[in-house]
Each structure stands twice: as structure tokens, then as C-alpha cells.
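In: below is the structure, and that's it, no one-letter string:
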């Protein structure tokens, strides 16, 4: 179990174990290659199946589109499979454990991270990367920017479908300030020492979480 108040030892991997900050061209090539493969061989048949299951359980759109902060703090429309009951013009509220808004299929999608898969389309569009700091809803940015001085540094990189913090289990509700602080420390470390090999490792850790399930995924 990860103690949210104490950093994971793997956070302090020495910088010499990385190959230095990866070149933008290499990262973009990795992003496009992975995104196109996922779109062609997975999303092409998974979207109709998951979409049908979502619509059978609750009315409303298949995809949930939410403005989130991207690189340099620029907002972009972040795509997800809808996991909650549809409520037009609903105000923002973080998902909590046993949240009644979440549908049955939504709980499965969240636990396995499959709800994030449509974001490969955000990657192709250039809004996101496969790996990077997870984009937060704008109300969370507004809440934590004044409270965590280093928070703004996470905007130096494109947000990712998955990230180092999430791969290490730091996801879900941030009801305590230290939970967000700990997550931000992972994000900032990644922006400093990102590499292709690290991206591949984070992708692998994410797949493991998808298979095993994540207890913090509500």
C-alpha cells in the first residue's frame, strides 16, 4: 500500500539512470505510432461495444468531454468514455468512493482505466501525449495553484493518458492537500527526467494496473 504522505522510493531514481530529457521529435513519433495502432486495432471495435453498454444502462452521450489544462495551461477538450449518469450542465465534483453518480459499466471502465482510451484521439490531435502529467479538470487547477507553489511546473509538458503518478497508484480523489502535493512531485520529476525508456516502463505499469485493477480508481 502506498503511503500518500511519504514518497515512494522509486520517485528518487537518480537522473543518471535516465538517458536525459527525450527529444520532442522522438516523443511525438512514439505518441503517434502508439495512438494510431490503438485506434486501428482497439478503438475501431471497442468504441461501438462500450458505447452500446453505456447507452443500455443510461441515456446520454457515449463520450464525456471536459475542458482540462494542457501544456502551458492552455485548455483543451479532453475525451473519456462516460462513466456517470448523464446530467446536462452538471457542476464539477470529484468522484468519490461509492459515488452514486457512477454507473455499473462506469465502475468497470474506471477500475481498468478503459475510460481514458478515447484520449488517443487527443494525442493524435496534439493536445496530449501517451505519457505525461495527467490533465486535471480546470476547477482543480484553480483550487491548487495558489496552495502548491510548484504546481505550475507540471504545465511544462503535454498532459498524458497515463503518467508516473498514476502508474504508482496516485490517482482518484484528492481530499487532502498532501495527496495532491505528492502527485505533483511525481509529475515534476517526470517533466525533468522523461525519456523513451521511462515512457515504455510507465505504459507497462499502466497495463499491469488495468489487468489487476486499481483500488484508487473510483
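Out: That came through fine. Here the structure is a predicted model, which is why all the values come from computation and not from measurement.
In: going by C-alpha atoms from here, please, whenever you check contacts or count neighbours.
Out: Noted.
In: give me the distance between residue 140 and residue 67.
Out: Distance, residue 140 to residue 67, by CA to CA, to the nearest Å: 12 Å.
In: give the contact list for residue 206.
Out: Residue 206 makes contacts with 162, 166, 167, as judged by CA atoms under 8 Å, 6 or more residues apart in numbering.
In: so it, which state does it fall into?
Out: helix (DSSP: H, G, I helix; E, B strand; the rest coil).
In: pasting the second one now:
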């Protein structure tokens, strides 16, 4: 699978660079920073340490939850709906610094749990004509789940800012990249008269197949705990 090939390539390149860096440098893991991040994977925090003068290692944890509910009137039937979404992300990333240790290439592995659950059900009877009325149970309900089949995803990106560089202990950090997530999967279930709605799964899934990459944009503030003027 393409996902596995990309994942193996990222791991191999990252380990190769780390091995070279560790062999070439003796002044490693002597600086640390903590930080706050906000972006497309939610709000979170990060820990960073130096591997060498050109490489930093970062652990980033982030996430968010979303909920919504309400009612809509359709063909004289009141339909109640609920939507819940969540993203939980744990990333192990390596920064390779360019141009005076400010701009960086980023690679790593992300455990990204993304899921959206939704359901809709009739809460009032449906009056078809003067002689036929269908109860809410007879009208039925529809539920749907969207998630990603791949839990571990390779990440590549670009960034600006070095949490462990000399100067002010407080730093602004920016990054933009892509996770190779694979296409999200849609699962639908239905009951009652509206259950044929789930027959649209194939066409809806075809549209979701175009979203094989998950964008990651992050803005962060970091604070260097142990400062060292050599970098």
C-alpha cells in the first residue's frame, strides 16, 4: 500500500539523519522547551529538545471536540439531529534547520484519531394525506460515522522558528504540512421509511476518496527552559 511505503520512507530517512547527527555531535539533549500550539488538529502542547545543532526532536499532543444539535422541519416533519466530532493527535517530529536555524524541514509520525458521528431522527409524525399518518418510529432515523482507517500517519512539512535557539527564551513558531492519512471512510445505517438514504453511501464515499491528505497548520508559542548560547 502507498500509505505503508510512505510511512517506511519517512521512518528510514528520519532514522538515517538522526544516526548521522548523533555520531557527528556530542553536545546533545542539553536544552529543553515547552510550548502551546493551536491549529488544524486543535489546541495542545509540545516538548522539544536538541539532537544536534541542526536537529530538534519534538513531542506534540493536541486535540479538540465539537458538538452540535438542533431541529429542522422538512415536509412537515420535525427532524432532530446531533453531530459530534473529535480529533486527538500525538506527533513525534524531527526538525532539520536551514538558513540560520530559523527555517526548518519537518518529518515524523503522527497518531491521529479523527471521527465524526451524526444522527437524525423524526420527532413528530408525518402526515402523508388525510387517511395516512406515520409515527416517528415508522419514519425512522439515519446515522453516519466518518473516520480514517489509518491510525499512524507519516508527516512532512515546513516551519519557521526554533524554540531552542539563542536569544529570547520566548519564541513564536509556525508550521505547515501534510499528513498522508488515506481516504476517510463513511459508514451509514438507517431505519424506517428513510432508510433508503443509506443507498447514497457509494456516491458520498467517492467524494471522500479525494481527501487522502490531511492538512496540518500550527501556530505556537514556546519557552526555553535551559538556555545555551551555542545555538
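Out: Thanks, I have the structure now. On a predicted model such as this, the values are computed, not experimentally measured, just so you know.
In: TM-score for this pair?
Out: The TM-score (TM-score structural alignment, normalised by the length of structure 1) is 0.26; 94 aligned residues with a CA RMSD of 5.6 Å.
In: just the ones of the contacts of residue 206 of structure 1 in strands?
Out: Among the contacts of residue 206 of structure 1, the members falling in strands (DSSP state E) are residue 162.
In: just the buried subset of the contacts of residue 206 of structure 1, written out for PyMOL, thanks.
Out: The buried residues among these can be selected in PyMOL (16 or more other CA atoms under 10 Å) with this line:
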select buried, resi 162+166+167
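In: out of the contacts of residue 206 of structure 1, which comes closest to residue 185 of structure 1?
Out: Of all the contacts of residue 206 of structure 1, residue 166 has the smallest distance to residue 185 of structure 1: 12.0 Å, by CA to CA.
In: how near is the closest one to residue 38 of structure 1?
Out: Going from residue 166 of structure 1 to residue 38 of structure 1 by CA to CA gives 20 Å.
In: now swap in residue 105 of structure 1 and tell me
Out: 21 Å.
In: with residue 44 of structure 1 instead?
Out: Residue 44 of structure 1 sits 8 Å away from residue 38 of structure 1, going by CA to CA.
In: between these two, who's got more neighbours?
Out: residue 38 (16 against 11; other CA atoms under 10 Å).
In: so which strand or helix has the closest residue to that one other than its chain neighbours?
Out: Excluding the flanking residues, the one nearest residue 38 of structure 1 by CA to CA, 6 or more residues apart in numbering is residue 120, at 7.5 Å. Assessed by DSSP states H and E, residue 120 of structure 1 sits inside helix 119-125.
In: over to residue 6 of structure 2?
Out: Applying DSSP H and E, one finds residue 6 of structure 2 within helix 2-24.
In: mind listing what's buried along that helix?
Out: Under 16+ other CA under 10 Å, the buried positions of helix 2-24 of structure 2 are 7, 10, 14, 18, 21.
In: list the buried residues for the lengthiest strand in structure 2?
Out: Secondary structure of structure 2 read by DSSP E shows that its longest strand is strand 77-98. Neighbour counts over strand 77-98 of structure 2 (16+ other CA under 10 Å) mark 77-81, 83, 85-97 as buried.
In: packing partners of it?
Out: Strand 77-98 of structure 2 is packed against strand 55-74, strand 103-122, with contacts defined by 3 or more CA pairs under 8 Å, 6 or more residues apart in numbering; DSSP states H and E.
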